[in-house]
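Novice: Dropping the sequence and predicted coords here.
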Amino acid sequence: MSAPPAPPPQQHAADAPPAERTGPGLVRRVWASYAFRRIRQSVFVIWLVATITFLLMHFMPGDPIQIMAGRLNSSGMSHEQAVATATNIISYDPNANVWVQYLDFLKGLVTFDLGNSLTNPSKTVFEHVMEYLPWTLFAVGAGVALAIVIGLTVGMAAAYRRGSAFDHAMTSIGSFLTGVPNYILIAAVIVVGYTMLGVLPFLDMRGRITAGVEPGFNLVFFGDAIFHAILPIIAFAFTATGSFMLNMKAATTEVLTEDYVTVAQARGLKAGRISRGYVGRNAMLPIIPQIALQLGTLVGGSIVIEQILQYPGAGQMLMQAISNRDYPVVQAAVIILATSVVIASLIVDLFLVRVDPRIKTEGQEA
C-alpha cells in the first residue's frame, strides 16, 4: 500500500507570486482589511449626515430672502425695495430644483467649496465657520483634558479603596455630575459665585477676549483667552469628569481581579509599577472610545452652554445661522462637527486595534 502524497509546502506571504502581492489579491486584502472597512463606514456616515442636513434645511419653513427683507423693511425701506435688495445680496433661489441643488451641494462638498454665507456674502462658508469653531474646540478640548486627568485619577484611586468612605463619596459625586446636565451645574456656579458671593467676575468673562487685546502668539492674548474660556471649560468638564470617574473605577476594579495582576504581586513587583504597567494600562482600554464619544457629545451640546455663558463659539454661530436660514453655514457647521467626531472615532478605533488586536479579530468574526 503506497503512502499518501505529502501535502504541498505552505507558502509564506513573502513567497507569494507577485500577482497576489501587487495585483487583485492585494486589492482584495486591502478592501477586506479592518482599517479600510472602518474608513468606508466613516465616509458613509459623513455622506448620510450631509444628505440629512441638506434635506432638513431645504424643507424647513422660511425663506432667507424674506427674513432679510423683513429686517430691511423694519429699518424704513419699502417692502418692494427690501425684497429686491435682499434678492440681490443673497445669491440663492429657493424655487430651484432640489436635485440640482443637491448635486451642486455634493460637488461643493467633495471640492471643499461650500459657497458663501447668505447673510454675509463677502465671506466664504469656511471662513465664516472658522471664525467660531476654534473657540469651541479649544474650550471642549481643554474641558475634556481636565476631565481625563481628574476622572481617571480619582476613579482609579476609588477602585483601589473600594468600600471605603472615599469610594462612596467619589462614586456619589461622579453619579451626580453624570446625571445633572452641565448647563444646570454651570448656572448654579454663576448664581453662587456671581450673584450670592460676588467673587466671580461673570460680566467681565463674557465673550472671547477683552476689548483692546489683539490676537497673537503672546502671553497676554493666551491668558485673556483662557480667562474668558474658564467657565465653558468647567462646564464641559463637569459631565465628562463624572463619566470618566465611574467608568475608570469599574474598569480598574475588574482588572484588579485578573490573574496577571495577582501573579505580578506574587513576584514582588512594586505597587507603583503594577498600578502603571498592569492595572492602569489595561483599565484605560475601554475608556479610550468614551473620550471620542465625549468630545462629540460636548461639541454638539455646546449650543446651550455658549448661549448661557455668552461665549461666541460654533454653537452660537449655528443658532444664528438657523434663525437667519443661512443654509450653507448651517450645512457646513453640522458637517464639520459631525466629520470631526467621525474622524476622532476612526482614529481611536485604529489606535485601539494597535493596542489590542483582539478588537480586529472580533470584528472579522462578526
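Specialist: Nice, thanks for sending it over. Numbering: from 1, shown residues only.
Novice: CA only for contacts and neighbour counts going forward, please
Specialist: Fine.
Novice: starting at the chain centroid, how far to the stretch of helix or strand Met248 belongs to?
Specialist: Taking DSSP states H and E as the definition, one finds Met248 inside helix 219-255. Chain-centre distance of helix 219-255: 14 Å, with C-alpha atoms, centre = their mean, to the nearest Å.
Novice: By neighbour count, which bits of whichever helix or strand comes after it are buried? Give me those.
Specialist: Per DSSP H and E, the first helix or strand lying C-terminal to helix 219-255 is helix 259-266. For helix 259-266, the neighbour count (16 or more other C-alpha atoms under 10 Å) marks Val261 as buried.
Novice: Contacts for helix 259-266 next, please.
Specialist: Contact partners of helix 259-266, identified using C-alpha atoms under 8 Å, 6 or more residues apart in numbering, comprise Val255, Leu256, Ala271, Ile274, Tyr278, Val279.
Novice: ok, and here's another one to check against it:
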Amino acid sequence: MQDSGGPTVGTQTSDADAGRRGAAPCRGSRRKVLRPLVTLVARALARMVAMLWLIASVTFLAIRALPGNPVDVWMQEMQGTGLTGDQARDQAARLLKIDVDESLVSQYVGYMRNLLRGDLGDSIILSPGTPVMEMLGVRLAWTLFSVSPALIVGFLIGLYLGSRAAYRRGTWLDRLITNGSALTDSMPPVLIGILLVFYVGVVWELVPIQSLRGAYSSGVQPGFTLDFALSALAHVIMPSMVYVLASVGGWTLMMRGSALGVLKDDYVAQARARGLSERTIRVSFVQRNARLPLVTGFAISMGFVVSGSVLVEEIFVYPGVGQLLADALALRDYTVMQGVVLATTVTVLIATAIADTLYGWLDPRTRTEYE
C-alpha cells in the first residue's frame, strides 16, 4: 500500500511543481507586454501635459507683449466723452474687470489656477461676461462644418490623383496632374479664396457672393428645418472649395512620391511575376502601402482645423473660430485669444495621438514590439 501510494503523491507534487513552473513564465510574459505599453502611455501623457503647460505659458506672455492692452483700446473708444485720462482708465478697468495694478506674476498664477479647473475665463471686450468656452463651442461647430468635410474630400481626391500619376509616370496625364498639384499647393488659401471671389462671384457672376456672407441667410431662423439646412449648405460651399483646392495639391504630390517608392519594392515585382492583374496590384499593394505615411499626416492636419481658417473666414465673413481669433486680436481680448490658442494646441496634440494609433493599426509591423 505504501509503495502504491508513494508514486501517486510524488506525481501530484511533480504536477503541482510543473504547474507552478509553467505559470511563472506566463505572468512574466504578461509583464513584459504590459510594461512597455504602460511606459508608452505614461510618456505620451507626460509629453502632452508638458506641451500644454509650455504653450499656455508662451501664449500668456506673448499676448501680453503685444502693443496696447484692453484698457488702452477701451480708453481710445471713450475719447471725446469729456472724461479725463485717469477717469477713463478707471472706468475701463471697472467695466472690463481688470486690475491694472496687478503684477504679471499674479496674473500668471491666477491664469494657470483657472486653467487647471477648466475655466478659460470670460471675454472682456468682444462679449463682456460671456465664458470663452461657450464662445468657442458655438464658433467651433461652424468651423468643423466648413473645414472637416473639405479636408476629407481633398485627401481622398489627392490619394486617387497621386496614385494615377504614379502609375502613368512620364505621360501627359502625369505631367498635368503634377503641374496642377504643384500650382495649387504653392498658393496660400487666402489667395485661392480671393481668386474664387473675384472670378466666380464678380467676373463670371456664377455665385451671389454678397448674399452668401455669414453662415446662413439673415431671414432664416436657425433650427432643424430644411430651409436652415439648405441655407447653411449654400453658405459653406465657397469656403469649403477653398479648403479642398488648398489641400488636394499637397496630398496628390505626397501620394505620387510615396506610390513611386512602393512601385520599386520587390513584392510588387513578385506580384506581377505571379500573374496578378494591374488593378489588383494597384489597389491591394501600391495604394494600401503608399497611403500609410499620408494617413498620419492627415490626422495631424485635422488638428490645425481650429487655426487654419483665420483668413479664409475673414474673406467670407464666416462665423468660425478663425474669425473669432481675428476679432480678438484686433480688440486685444486676452482671454479669447488664449482660449483659441489653447484649443488649437489641444486639437493638435489629440490629432497626433490619433495619428500614432492609426499608423499602428494600419501597419501591424509597428505593433510587433508590444505583442
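Specialist: On my side now, so go ahead. Bear in mind the structure is a predicted one, so any value in this text is a computation, not a measurement.
Novice: TM-score for these two?
Specialist: The TM-score (TM-score structural alignment, normalised by the length of structure 1) is 0.86; 348 aligned residues with a C-alpha RMSD of 2.7 Å.
Novice: sorry, back to before: show where the helix holding Met248 of structure 1 falls in structure 2, residue numbers please.
Specialist: Mapping helix 219-255 of structure 1 onto structure 2 (TM-score structural alignment) gives residues 226-262.
Novice: swap in stretch 94-108 of structure 1?
Specialist: Aligned by TM-score structural alignment, stretch 94-108 of structure 1 corresponds to residues 100-114 of structure 2.
Novice: which parts of that stretch are buried?
Specialist: So stretch 100-114 of structure 2, judged by 16+ other C-alpha under 10 Å, has buried residues Tyr111, Met112.
Novice: how about Val200 of structure 2, what's its match in structure 1?
Specialist: Alignment note (TM-score structural alignment): Val200 of structure 2 maps to Gly193 of structure 1.
Novice: Is that match in a helix, a strand, or coil?
Specialist: helix (DSSP: H, G, I helix; E, B strand; the rest coil).
Novice: Near it, how many other residues are there?
Specialist: Counted with other C-alpha atoms under 10 Å, the neighbours of Gly193 of structure 1 add up to 15.
Novice: so who does it touch?
Specialist: Contacts for Gly193 of structure 1 were tallied using C-alpha under 8 Å, 6+ apart; they are Val199, Leu200.
Novice: three-state assignment of the alignment partner in structure 1 of Arg43 of structure 2?
Specialist: Aligning on TM-score structural alignment places Arg43 of structure 2 opposite Arg37 in structure 1. The three-state label given to Arg37 of structure 1 by three-state DSSP is helix.
Novice: From Leu352 of structure 1, how far out is Arg37 of structure 1?
Specialist: 15 Å (C-alpha to C-alpha, to the nearest Å).
Novice: neighbour-wise, which of these two wins?
Specialist: The neighbour count for Arg37 of structure 1 versus Leu352, taken as other C-alpha under 10 Å, is higher for Leu352 (18 against 12).
Novice: Wait, Ala56 of structure 2 touches Leu342, no?
Specialist: Yes. In this structure, Ala56 of structure 2 is within contact of Leu342 by C-alpha atoms under 8 Å, at 6.6 Å.
Novice: Distance check, the counterpart of Arg71 of structure 1 in structure 2 against Ala92 of structure 2.
Specialist: If you follow Arg71 of structure 1 across to structure 2 using TM-score structural alignment, you land on Glu77. Taking C-alpha to C-alpha as the measure, Glu77 of structure 2 falls 10 Å from Ala92 of structure 2.
Novice: Can you show me the helices along the stretch 51-200 of structure 2?
Specialist: 70-77, 85-96, 104-116, 132-167, 172-186, 189-196 (DSSP state H, counting those that start in this stretch).
Novice: Please work out which of these is packed deepest.
Specialist: Most buried of the helices of the stretch 51-200 of structure 2 by mean neighbour count (mean count of other C-alpha atoms under 10 Å) is helix 132-167; its value is a mean of 20.
Novice: what range in structure 1 matches that helix?
Specialist: Going by TM-score structural alignment: helix 132-167 of structure 2 matches residues 125-160.
Novice: For that stretch, what is the distance to the chain centroid?
Specialist: Here stretch 125-160 of structure 1 is found 9 Å from its chain centre; the criterion is C-alpha atoms, centre = their mean.
Novice: again, but for stretch 184-195 of structure 2
Specialist: 20 Å.
Novice: Pull up the distance across it, start to finish.
Specialist: Length of stretch 184-195 of structure 2, first residue to last, C-alpha to C-alpha: 12 Å.
Novice: For Leu96 of structure 2, give me its contacts.
Specialist: Val71, Ile124, Ile125, Pro128.
Novice: and the residues you listed as CSV, adding distance to Ile354 of structure 2?
Specialist: CSV is the format used below for the contacts of Leu96 of structure 2 (distance: C-alpha to C-alpha, whole Å):
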residue, distance to Ile354 of structure 2
Val71, 41
Ile124, 35
Ile125, 36
Pro128, 36
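Novice: Restricted to buried residues, select the residues you listed in PyMOL.
Specialist: To isolate the buried ones among the contacts of Leu96 of structure 2 in PyMOL, judged by 16+ other C-alpha under 10 Å, type:
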select buried, resi 71+124+125
